[in-house]
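Enquirer: the following block contains a protein sequence and its predicted model.
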Amino acid sequence: MSFETDKQTLDDLNILGKYSGNSVYSLYSGLVTRGAERLMDQMFTHPLTDADEINRRTAIFRYFKEHDLEYPGDPEGLEEIDQYIGSAGRTAWFVNLLSLCKMKALEMISKDEHFAIWRTRMETTLDFLREGRGYLARVSENITGNPLEERVRWGLDLLDNKAFTRLLEDTTRPLTFGRMFAIDRLLRGEWLKPLQELLALFVEIDLYTVVGRVARENDFCFAEAMKDGEVSMEVKGLHHPCIRKAVSNDLTITRQKNIFFLTGANMAGKSTLMKSFGIAVYMAHMGFPVAAGSMRFTVQDGMYTSINVPDNINMGYSHFYAEVLRVKKVAIEVSLSKRLVVIFDELFKGTNVKDAYDATYAVTSALAKRHACSFMISTHIIEVGHELGKNCDNATFAYLPTVMNGSVPTYTYKLEPGITNDKHGMIIINNERIVELIREVK
C-alpha cells in the first residue's frame, strides 16, 4: 500500500522541485550518479507505509550520517562506466572480438576515436572497481548488524574473487588489444550480471552518502516508526528544514488528543509551524532525516493539507469555493476510515468572519470524531477555540504569542499552551500610518 497524498499537499509543503532553491528536495544535492538521481526521485514520490521498511531505511541512512566516508568516483567517470557496462549485449565473445578489431582497424586507417573511447571507458571501470573495493572494506569495518551489511560483504567477496583480484592488481596502462579483449570477456560477459548488481549497490551508496551528509551537516534526526500505538505523532525540537536558525518547538498528537488546534496573530508563525510539521511527517515516512531533535510516529496511510489553496479562474471558482472543494475532498478521504494526517491552515479565510466561524467550528467538531486521524488546524478566529474547548475533549490548544515592544509587535515563534488573546491588527495598521496617508492632502 502506498502513502496517499496529492499535488496540492506537495505544493503546500514545497516538497518536490529538484531545481527549486527553497524546496525540501533541493537540500539533497551532490549526487554523483544518474541512477541515484532516479532513486531519489522515486523515494520522494513514494513514501513508505511499513514501519519495518521505514526503520530499515533509516538505519542505513544513520550509518552514513555517523560515518563520513568519501564516495569513490566522480560524475564524469561514473558516466563512462555506465556507457561501458550499459552497452553490453548478449552477443557471443567472437562477435565482440570482431567489433574490437573493426574499431582498431578504423583507428589505424582514419584515426577514428571509437577504439580510444572504448579503452578509456574500460580503464575507468577498472579504476573505479579498484577504488570501490577499498571503499567497501572501510564501510565493512563498522557495519555489523546494519541492514546493508549483507550486501556490502557480498560486494567485497565479489571483488576479492581471484579473477577480479588479478584483474585489479594489474595497473598497466594503456591496455593492450589482447588485454582489452580478455577484460571485456570477463566484465561484460562472464561477470556482467554480478557486476551490474555491484554497480547498483554503489548507486544506492551514492544516495545514502548524500542523505547522511545532509543529516550530519544540519543535525537532523531520524524518526522511529511504530506499527500502532497511542502516540500518533511526537516530535521534539521541530523546525523548518529550509530556514536557517529556525526556532524549534515540541508537539504531540495522540489517539485521544487527535486535534492540535493552533491560534495566533498573523505573522506569528502559524503557517511555518504547520509546514514544518507536514514536512516532518512526509520525510519520516520516506525514512529520511527530519528537522527535529527526535521524533516517533505511528505509520499513517497518507496526508492532506490545505494551506495555500488558489482560486481557479478557468473553472470559475472563487477562493472560498476552492477552499470548500478542498475541505470536501479531504472529508471524503477521512470518511473512508483511513489513518490520515490532515493540516488545515486558516479554514475558510475566503469568506466573512461569521461564516468562517460557523464553518470552522462545524468542520472541526465533525473531524474530532475521527480518532484514527490526526489533525492540525489553525485559525485567527479565537472564538472558535473557546467554543471547542467547551464541547471537545480531544483537542490540544496551543498558540504562538505576540509580544509588544512598546507599540511594535514582535514574535517569539515558541508554542504556548492555550488560546491566544492577541489582537494587534489595528496596531500594525496604525504603525504603518495607512489612515493618515489616505487623509493627507497633497
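Expert: Looks like it came in fine. Residues are numbered from 1 along each chain as shown.

Enquirer: going forward, measure contacts between C-alpha atoms and count neighbours the same way
Expert: Will do.

Enquirer: endpoints of stretch 29-38, how far apart?
Expert: Stretch 29-38 has an end-to-end distance of 13 Å (Cα to Cα, to the nearest Å).

Enquirer: repeat that for stretch 178-194.
Expert: 24 Å.

Enquirer: who does the longest strand along the chain touch, helix- and strand-wise?
Expert: For the chain, the strand reaching the highest residue count under DSSP state E is reported as strand 231-238. Strand 231-238 is packed against strand 249-254, helix 270-286, strand 294-298, with contacts defined by 3 or more Cα pairs under 8 Å, 6 or more residues apart in numbering; DSSP states H and E.

Enquirer: need the ones you listed in JSON lines with mean neighbour count, can you?
Expert: Putting those into JSON lines (neighbours: other Cα atoms under 10 Å) gives the following:
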{"stretch": "strand 249-254", "mean neighbour count": "19"}
{"stretch": "helix 270-286", "mean neighbour count": "24"}
{"stretch": "strand 294-298", "mean neighbour count": "21"}
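
Enquirer: of these, which is nearest Ala36?
Expert: For these, proximity to Ala36 was assessed by Cα to Cα; helix 270-286 is nearest, at 15.4 Å.

Enquirer: centre of the chain to that closest one, how far?
Expert: In terms of Cα atoms, centre = their mean, to the nearest Å, the centre of helix 270-286 is found 10 Å from the chain centre.

Enquirer: so what touches it?
Expert: The contact list for helix 270-286 (Cα atoms under 8 Å, 6 or more residues apart in numbering) reads 12-13, 15, 43-44, 46-49, 54, 222-223, 225, 238-241, 262-264, 289-291, 299, 303, 307, 343, 345, 376, 378, 400.

Enquirer: do stretch 250-257 as well
Expert: By Cα under 8 Å, 6+ apart, the list of residues contacting stretch 250-257 reads 230-238, 259-260, 371-374, 393-396, 415.

Enquirer: go again using 10 Å as the cut-off
Expert: 229-239, 258-260, 277, 292-298, 368, 370-376, 392-396, 398, 414-415 (Cα atoms under 10 Å, 6 or more residues apart in numbering).

Enquirer: over to stretch 88-95?
Expert: Defining contact as Cα under 10 Å, 6+ apart, one finds that stretch 88-95 is touched by Asn96, Ser99, Leu100, Cys101, Phe181, Ala182, Asp184, Arg185, Leu187, Arg188, Gly189, Leu192.

Enquirer: please convert the buried members of these into ChimeraX selection syntax.
Expert: In ChimeraX syntax, the buried subset of these is picked out as below (16 or more other Cα atoms under 10 Å):
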select :96,100,181,184,185,187,188,189,192
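
Enquirer: list just the nearest of the contacts of stretch 88-95 to Phe3.
Expert: Among those, and counting by Cα to Cα, the member closest to Phe3 is Leu192, at 35.6 Å.

Enquirer: so what's that closest one up against?
Expert: Contacts of Leu192 by Cα under 10 Å, 6+ apart are Ile85, Gly86, Ala88, Gly89, Asp184, Arg185, Leu186, Leu198.

Enquirer: then this one, side by side with the first:
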Amino acid sequence: MSFGENCCNVLITFHGILIADAMSFKMDAQSYRDLNVFTDGSGSDPIVQLFRWTKTIGGKEMIRDMMGKPSSDIDFLNRRKEAIQYFYDKKIVLEVKAEQLDLIEHYLKFNKAHSRNNILDALVYFIQKRSGSDYYTISSGLLHLIRLLKYLSGFTEILLTEDAPEHLKAIGQRIGQVLELDQLKVARGWNRKRLRFYQLSRLDHACRGKLKSEIKALLLLVYELDAFETISNTARTKGLSFPVYSGANEVKVSLTGLFHPSIDQAVKNNLALEKGENITFLTGSNMAGKSSLLKSLSLAIYLSHLGFPVPATQMETTIFNGLLSTINLPDNLNQGLSHYYSEVKRVKEAVSTLLEQERMFIIFDELFRGTNVKDAFDASLLIISELSHVHNSIFFISTHIVELADELRRFENISFKYMDTFFKEGKPVFTYQLKEGVSQERLGMYIIEQEGIIEIIRQVSKKTIGLSLS
C-alpha cells in the first residue's frame, strides 16, 4: 500500500518513508572511499559511525541505506531535513528498545503455521504447545507488539502537532491508520501481562496473516523515526548545522565554520564558491591541511544531498547533480596501470560526466602527482585552462605546483586560496586556516633536514670509504 504523492510527481512516500525518484545524485565508489563514508581501507572510523547510536538495528540499517542514496531532489531533501531538524529542535525522544523490536521481527519471521481463528482449535493448540519454544515466540512477540502499539498511539500526537513538518505528519497519519485496524485497535485495549489462549490465537492469526505487511510497514516507520532521532543527536553532539538549499540555477556554495567531524578540535574555515569564481586553485605546503579541507568540503556537499546536517556553522548550497572526488586515488596494479595513467583515466571519467550532467561538484587533490614536474605542469595547465570555460559546475583543484598560478591568473573565474603555514623560531607553524592567495612556503627541504636523512647518508658514505681502505 502506497501513501502520499506530491503534485509535482517528484516525490513518493512508500508506507510514509521517503524514497528519492529518478533525480539521483551521481557519486561513485572512489568518491565514497575518499570521504570514508563506509570505509576507505585505512581502518579509521568511517563517517557512517557518527550515526551509530541508534536504538534499533533497523534504525542503523535505515541510516546506512540513506547514506547510499544521495539525491538532487530539493523537495525530497527539504522534507528529510525538516523532519530531522524537528527532532533536533524539540529534542524528541523515541522510547523504544532494540530487544523489543528484535522480538517482534523474530515473531513475524516465525515460519510455523499461524494459530487458528476459532476457540476450539485455539484451545487444542494452547494445550499442545504452551510449554514449548514455539508458544513462547508467539506470545512474547505479540506482547511486545501490543506494548509498541500502545506507545505509538501516544507518540503520534507529537508527529501530528500543528507545527510538525509535513513528512512527520504523514508518518503520524500512517501509523494512526495501522493502529486503527480492528484487531490491533482491540489489542491496544488489553491490559494483561499474559494473553488468554483465544486472544493470542486470534491476534496471531491476524498479525502473521492478513496484517503482516501492515505491521512490517509500521516497523519501518519506527526505524525511520529512530534514524531521525539519531541523526539529530549527532548534530547536537558534533556541532553540525542544517543546510539551506537554493533553487537557483547558477552554482553557489557558501560555508561558514566548515570543519571535519572526525578531527578533534578541528580548525574551522569559511568558504564561498560562486558562478563567477567556480574554479578554486588551492596550494599549501606538506601537512598544511589541504586534503583535510577537501574532505571536509566534499563531506558537506555529500551530507547536504542526503538531507542530513553538515559539518559547518552555516551552509547554503545549490542543488548539485553529483560529486566526484580524487583525493586518495589508489595504484591500479591489477591492471598494470601506472599512477599517472590512473590519474589521467580518473580525469577522463570526471570530465565525461560533464557531458551527461550539469551542476557537478568535482575535486582533484594533487592533480597529476604521478609524473615528472614538467608534464605535471603542462597537463595541469591544459586541463584547468579548458575547465575554465565550464561555468555550470564547481571545481576545486589542489597542487604543489604553485608556479601554475602565474599562468592561470588570466582566467577571471579562477580564485586562488592556500592553507596558511609560517615559520617561527626556525620551525613551521600550521594554522590550518584557508586564506586568499598562493602559498609561498616550502617545507620539503626542511622535512628532509629534520629527519636527518643527509646525515645518515654521509655516515654510510664514511663507512663505505673506511671499508674500502681497510
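Expert: Alright, I've got the coordinates. Note that the coordinates shown come from a computational prediction; the quantities given were computed from them, not determined experimentally.

Enquirer: picking up where we left off before, and the helices and strands packed on strand 231-238 of structure 1 as JSON lines, adding distance to Phe64 of structure 1?
Expert: Shown next, in JSON lines, are those (distance: least, Cα to Cα, whole Å):
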{"stretch": "strand 249-254", "distance to Phe64 of structure 1": "27"}
{"stretch": "helix 270-286", "distance to Phe64 of structure 1": "16"}
{"stretch": "strand 294-298", "distance to Phe64 of structure 1": "18"}
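
Enquirer: just to revisit the earlier point, next step: the contacts of helix 270-286 of structure 1 restricted to strands.
Expert: Ala225, Leu238, Leu262, Thr263, Gly264, Met303, Ile343, Asp345, Met376, Ser378, Leu400.

Enquirer: aligned to the fifth one, what sits in structure 2?
Expert: Yep, that's Gly264 of structure 1 we're talking about. Counting by TM-score structural alignment, Gly264 of structure 1 corresponds to Gly284 in structure 2.

Enquirer: then the first one?
Expert: Counting by TM-score structural alignment, Ala225 of structure 1 lines up with Tyr245 in structure 2.

Enquirer: please apply the same query to the last one.
Expert: Using TM-score structural alignment as the criterion, the counterpart of Leu400 of structure 1 in structure 2 is Met419.

Enquirer: ok, that match to Asn269 of structure 2 distance?
Expert: Met419 of structure 2 is 10 Å from Asn269 of structure 2, by Cα to Cα.

Enquirer: coming back round to it: give me the neighbour count for the match of Gly264 of structure 1.
Expert: Gly284 of structure 2: 26 surrounding residues under other Cα atoms under 10 Å.

Enquirer: chain neighbours aside, what residue packs nearest to the residue positioned nearest the centre of structure 2?
Expert: Geometric centre of structure 2, nearest residue: Met67, 4.3 Å, by Cα atoms, centre = their mean. Closest residue to Met67 of structure 2 in three dimensions, ignoring its sequence neighbours and counting by Cα to Cα, 6 or more residues apart in numbering: Leu306, at 6.7 Å.

Enquirer: residue in structure 1 paired with that neighbour?
Expert: Using TM-score structural alignment, Leu306 of structure 2 sits opposite Met286 in structure 1.

Enquirer: returning to that earlier point: which among the contacts of helix 270-286 of structure 1 count as buried?
Expert: 12-13, 15, 43-44, 46-49, 54, 222-223, 225, 238-241, 262-264, 289-291, 299, 303, 307, 343, 345, 376, 378, 400.

Enquirer: circling back to that earlier point, the match of Gly264 of structure 1 contacts Thr399, doesn't it?
Expert: Yes. Proximity of Gly284 of structure 2 to Thr399 meets the contact threshold set by Cα atoms under 10 Å, at 7.8 Å.

Enquirer: just to revisit the earlier point, the longest strand of structure 1 to strand 294-298, inter-axis angle?
Expert: 160 degrees (axes from the mean of the first three to the mean of the last three Cα atoms, to 10 degrees).

Enquirer: okay if I get the contacts of Leu192 of structure 1 as JSON lines plus secondary structure and distance to Val327 of structure 1?
Expert: As requested, the contacts of Leu192 of structure 1 are arranged in JSON lines below (DSSP: H, G, I helix; E, B strand; the rest coil; distance: Cα to Cα, whole Å):
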{"residue": "Ile85", "secondary structure": "helix", "distance to Val327 of structure 1": "51"}
{"residue": "Gly86", "secondary structure": "helix", "distance to Val327 of structure 1": "49"}
{"residue": "Ala88", "secondary structure": "coil", "distance to Val327 of structure 1": "53"}
{"residue": "Gly89", "secondary structure": "coil", "distance to Val327 of structure 1": "54"}
{"residue": "Asp184", "secondary structure": "helix", "distance to Val327 of structure 1": "61"}
{"residue": "Arg185", "secondary structure": "helix", "distance to Val327 of structure 1": "62"}
{"residue": "Leu186", "secondary structure": "helix", "distance to Val327 of structure 1": "60"}
{"residue": "Leu198", "secondary structure": "helix", "distance to Val327 of structure 1": "48"}
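
Enquirer: put the buried members of these into a PyMOL selection.
Expert: Buried subset of the contacts of Leu192 of structure 1, written as a PyMOL selection, criterion 16+ other Cα under 10 Å:
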select buried, resi 85+184+185+186+198
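
Enquirer: now the contacts of Leu192 of structure 1 in TSV, with distance to Glu79 of structure 1?
Expert: Formatted as TSV, these follow (distance: Cα to Cα, whole Å):
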residue	distance to Glu79 of structure 1
Ile85	10
Gly86	10
Ala88	15
Gly89	18
Asp184	18
Arg185	21
Leu186	20
Leu198	16
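
Enquirer: burial of the alignment partner in structure 1 of Arg194 of structure 2, as a residue count?
Expert: Counting by TM-score structural alignment, Arg194 of structure 2 lines up with Pro174 in structure 1. The tally of other residues near Pro174 of structure 1 (other Cα under 10 Å) stands at 12.

Enquirer: before we move on, what about Ser338 of structure 2?
Expert: 14.

Enquirer: trace it over to structure 1, please.
Expert: In structure 1, Ser338 of structure 2 lands on Ser318 (TM-score structural alignment).

Enquirer: isn't its match right up against Asp311?
Expert: Yes. Counting by Cα under 10 Å, Ser318 of structure 1 touches Asp311, with 5.3 Å between them.

Enquirer: quick check: neighbours shared by these two?
Expert: With Cα under 10 Å, 6+ apart as the test, Ser318 of structure 1 and Asp311 both reach Gly350.

Enquirer: what ranges do the helices span in the stretch 351-470 of structure 2?
Expert: Along the stretch 351-470 of structure 2, counting by DSSP state H, counting those that start in this stretch, helices occupy 373-387, 404-408, 444-450, 453-469.
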